[in-house]
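# sequence unknown, structure follows:
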């Protein structure tokens, strides 16, 4: 019998001064049996960093990610079901990234573990043709601090200003400084 996902509920209150975006988003997030709370929290952070200004061109949604190899962790589809933005979390291989770049207008990847630099060195030469790909690295200590905030029911305040991300749950606060490793087209 397969182990089922553990359900987490998160309310994100987002104040993104860089994009002049403010809003509250209630999310139901499944934590897959093979997934860590660190990865779950990075998915929530990726959501906050990529939520669109409005829903006139579709919405950003949690996809099946680890539960379905053909889906990302998050995706933004327009109202005609066109895939605008594919968002991955972790350290996928270059073939998965190339496949994603062929399906979506834009692809973003957020890697976060202490081995991210080694992983990136291994794929850097293989992704040079992927012009619609952006890769961000979250410092390992910061992603672990986010993981410490994980609870089955969360109220998180996310403030973004000048590329700095501040996440607070009322008891603790974490500053996250995403570092760009690759920018497609650059």
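Yep, that arrived. Computed from a predicted structure; not experimentally measured.
# from here on, contacts and neighbour counts on C-alpha atoms
OK.
# Please enumerate the helices of the chain.
If you assign secondary structure with DSSP state H, the helices in the chain sit at 37-50, 94-103, 116-123, 140-147.
# Let's have those helices in JSON lines, adding distance to residue 17 and mean neighbour count.
As requested, the helices of the chain are exported to JSON lines (distance: least, Cα to Cα, whole Å; neighbours: other Cα atoms under 10 Å):
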{"stretch": "helix 37-50", "distance to residue 17": "11", "mean neighbour count": "20"}
{"stretch": "helix 94-103", "distance to residue 17": "29", "mean neighbour count": "17"}
{"stretch": "helix 116-123", "distance to residue 17": "28", "mean neighbour count": "14"}
{"stretch": "helix 140-147", "distance to residue 17": "21", "mean neighbour count": "19"}
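# Would you mind giving these as TSV with distance to residue 173 added?
Formatted as TSV, these follow (distance: least, Cα to Cα, whole Å):
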stretch	distance to residue 173
helix 37-50	13
helix 94-103	32
helix 116-123	24
helix 140-147	9
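# Below is structure B, check it against A:
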């Protein structure tokens, strides 16, 4: 019998001061059995940073042919493809063929090594790469509960997160 995903529910009050975008998000996220809390929260942060109408989580690790997050146009084309992690060059190339806009949110301890090995080839592609600070993501994970309310305020390349269990800040840098 297969192990089932763990379900998390987030109620997020989002204030993106960079884009003057304000929203109240109700997200239900399935944590795949092989996925870490850090990866799940990197997906949540990517969702908050890119929040817009039509943005949706996919089946994630359960469906390898799909990104982690996407937006479809009215004619069912992929307008935005978002991957969390350090995807292979082949996956990024595929994404640029299938989607109008491609973004990668790199987030873990091996992110610097991945970027150094990939940057020359990735720079030839039409893709945005953001690197979430690994220690910030680890700090955020300490506050995770199965059901939680929190607020996210984005300004510059930083998000301030406040929840019932505490506060933290997640920073990132734009690599490309």
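Nice, thanks for sending it over. Small disclaimer: the values here were computed from a predicted structure and weren't measured.
# follow-up on the earlier one: can you say which of the helices of the first structure is nearest to residue 70 of the first structure?
helix 94-103 (9.1 Å; Cα to Cα).
# Which residue range of the second structure does that closest one align onto?
Under TM-score structural alignment, the counterpart of helix 94-103 of the first structure in the second structure spans residues 89-98.
# mean offset of that stretch relative to the first structure (after superposition)
Once the two are superposed, stretch 89-98 of the second structure sits an average of 0.6 Å from its aligned residues in the first structure (mean Cα distance after the TM-score superposition for the first structure).
# and that stretch, how far out from the chain's middle?
Mean-position distance between stretch 89-98 of the second structure and its chain equals 17 Å (Cα atoms, centre = their mean, to the nearest Å).
# I'd like to check what contacts it. Which residues are they?
For stretch 89-98 of the second structure, the external contacting residues (Cα atoms under 8 Å, 6 or more residues apart in numbering) are 78, 81, 102, 118, 121, 122, 125, 126, 127.
# wait, which of the helices of the first structure is closest to residue 76 of the first structure?
Among the helices of the first structure, helix 37-50 sits nearest to residue 76 of the first structure (Cα to Cα), with 9.1 Å.
# starting at the chain centroid, how far to the closest one?
Helix 37-50 of the first structure has its average C-alpha position 5 Å from the chain's average C-alpha position, going by Cα atoms, centre = their mean.
# try stretch 33-53 of the first structure
Shown here is stretch 33-53 of the first structure, whose average C-alpha point lies 4 Å from the average C-alpha point of the whole chain (Cα atoms, centre = their mean).
# can you check stretch 52-64 of the second structure too?
Centroid separation for stretch 52-64 of the second structure versus its chain: 10 Å, with Cα atoms, centre = their mean.
# Could you do stretch 85-95 of the second structure as well?
For stretch 85-95 of the second structure, the gap between its own C-alpha mean and the chain's C-alpha mean amounts to 15 Å (Cα atoms, centre = their mean).
# Okay then, goodbye and thanks.
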